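Q: sequence first, predicted model second:
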Amino acid sequence: MAENVERKRVTVKSRFERVKEKLKKLKAGLTTSLVIFVIIHIIMLIIGAINFKKCPASPNVPVYLIAEGVIGLVSKILSLGRNFILRYFKVDRIISIIGLVEVVFFICGSVWIYSAFEPKYDPVYGDQYCNRTAYLFALIFISCIYVILFSCLLIVLCLLTGFCVMVSVCGDADVESTQPERTPLPAVRNAD
């Protein structure tokens, strides 16, 4: 009896350790992706600052690059800091507000960038000119975000559809097979 209890404790501990290791790997993967996004936002900031006055076709494109670069850097650094340094400070509200501002700038940037499609990349065109690097970087960044968002949405919809189909196909059979067979109760006579 004592051996069984000890085996259960060892099994629970080993399962707990396996879950803990998987969480560490997941955290490392998330940290790596945050570092990659920090690098991308630094590049955005640099490209926007270098080409600040070089896009008369849509002057907001460099502004978008700078703003999205700064906001993205702050949010990613706070996210990284929350995991390592700021564990005891409440930064979740700040990260939420910054995330909301980032979404607003993303929508504004989409309008600014797609409305100027496709500018001239030669400065001789004057008001129709936009620096090729700044415009294409912003266009590719926003387009990649849209592809990621729509891919995630498609995956969720496929999973929900599969779940609904599974429930409709398997759900009826399970309900019918799990209902107990009813036997009629004997009639009770009153002895009046």
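A: Arrived safely, thanks for sending.
Q: every contact and neighbour count from this point should use C-alpha atoms.
A: Noted.
Q: Asp122 is in contact with Tyr129, isn't it?
A: Yes. Under the criterion of C-alpha atoms under 8 Å, Asp122 makes contact with Tyr129 at 6.1 Å.
Q: more neighbours: the two, which one.
A: Set side by side, Asp122 and Tyr129 show more neighbours around Tyr129, with 21 against 12, by other C-alpha atoms under 10 Å.
Q: just give me the neighbour total for Glu17.
A: A count of nearby residues for Glu17, using other C-alpha under 10 Å, gives 12.
Q: so who does it touch?
A: Glu17 is in contact with no residue at all, counting by C-alpha atoms under 8 Å, 6 or more residues apart in numbering.
Q: secondary structure element for it?
A: Under the criterion of DSSP states H and E, Glu17 resides in helix 2-50.
Q: what about Tyr146, how many neighbours?
A: Residues lying near Tyr146 (other C-alpha under 10 Å) number 13.
Q: just give me the neighbour total for Arg15.
A: For Arg15, the count of nearby residues is 12 (other C-alpha under 10 Å).
Q: I meant to write Ser14 there.
A: There are 12 residues near Ser14, going by other C-alpha under 10 Å.
Q: okay, now the one to match up with it:
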Amino acid sequence: METSQRSPVQSSFLISIIVVLNIIVWMFLMSAVGLGAMHLHDCPLQPYIPIYLLVFGVTSIASLLLSYLNNTLETGFLSLLCSSCIFLLQLFNLGWFITGSEWVYSIYPPNYDSNGGEKYCQRKIYLFAFWFNSLGSICMAVGFFCAVYFLFLTCVKMAFRGHHLLHSHKRSYGVDA
């Protein structure tokens, strides 16, 4: 089979994977917003956990919407503004994720019994936040290792082709190295 015949199938498969992943991400983020809002006062042991989920969900949804908008824009000021906002939101989310991890993991395992006075956290909100953070950490670790692996492969390919990662000073002034 020719590569030109396989390309549309591969493209369709890749688009399908991206759509499914987008749906999963949207479901997680909408659940975070919904659970955070519904259980805003149901975790007196660590009252910031519902707020963490609510804020993380809203800022992530805003970032996704901006990235969809940015894909429709042509290169220019609006595209640069959109990209800057996405970058700032993602930077905020990274810090918020680290902070939220501290809030979630610092009370592990919490008391789920609401009869315990102020020393409890509603089971559903806590377990969602716990697994949300755990899966997020795993995804970030896998993404980091994949990025390092592909960077390594790119460097190896460039080395075997005789390309240099950095230009020599001597070459840039017309002198061969």
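A: Great, that's in hand. Since the model is a prediction, treat every value here as computed from it, not as a measurement.
Q: drop the TM-score for these two in here.
A: Overlay of the two chains. TM-score (TM-score structural alignment, normalised by the length of the second structure): 0.71; 152 aligned residues with a C-alpha RMSD of 3.1 Å.
Q: mind listing what's buried in the helix or strand just after the helix holding Glu17 of the first structure?
A: Next helix or strand after helix 2-50 of the first structure toward the C-terminus (DSSP H and E): helix 60-84. Going by neighbour count (16 or more other C-alpha atoms under 10 Å), the buried part of helix 60-84 of the first structure is 60-80, 82.
Q: report all helices and strands that helix 60-84 of the first structure contacts.
A: Here helix 60-84 of the first structure touches helix 2-50, helix 92-115, helix 132-178, going by 3 or more C-alpha pairs under 8 Å, 6 or more residues apart in numbering; DSSP states H and E.
Q: now those as CSV including distance to Pro56 of the first structure?
A: Below are these laid out as CSV (distance: least, C-alpha to C-alpha, whole Å):
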stretch, distance to Pro56 of the first structure
helix 2-50, 13
helix 92-115, 12
helix 132-178, 11
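Q: and of the ones you listed, who's closest to Leu86 of the first structure?
A: Leu86 of the first structure sits nearest to helix 92-115 of all those, at 10.4 Å, using C-alpha to C-alpha.
Q: gap between the counterpart of Ile39 of the first structure in the second structure and Asn70 of the second structure?
A: Under the alignment defined by TM-score structural alignment, Ile39 of the first structure corresponds to Met27 in the second structure. For Met27 of the second structure, the distance to Asn70 of the second structure equals 22 Å [C-alpha to C-alpha, to the nearest Å].
Q: swap in Val9 of the second structure?
A: Val9 of the second structure sits at a distance of 26 Å from Asn70 of the second structure (criterion: C-alpha to C-alpha).
Q: check Cys85 of the second structure too.
A: Noted for Cys85 of the second structure: a distance of 10 Å to Asn70 of the second structure, by C-alpha to C-alpha.
Q: again with Ser172 of the second structure
A: 36 Å.
Q: swap in Thr99 of the second structure?
A: Distance, Thr99 of the second structure to Asn70 of the second structure, using C-alpha to C-alpha: 28 Å.
Q: check Asn22 of the second structure too.
A: Distance from Asn22 of the second structure to Asn70 of the second structure, counting by C-alpha to C-alpha: 16 Å.
Q: ok, now Leu88 of the second structure?
A: For Leu88 of the second structure relative to Asn70 of the second structure (C-alpha to C-alpha), the value is 14 Å.
Q: which stretch of the second structure lines up against stretch 120-139 of the first structure?
A: Matched against the second structure by TM-score structural alignment, stretch 120-139 of the first structure falls on residues 111-130.
Q: what's the end-to-end length of that stretch?
A: One end of stretch 111-130 of the second structure to the other measures 14 Å (C-alpha to C-alpha).
Q: what comes into contact with it?
A: Under the criterion C-alpha under 8 Å, 6+ apart, residues 32, 35-36, 39, 42-46, 49-50, 53, 104-105, 110 lie in contact with stretch 111-130 of the second structure.
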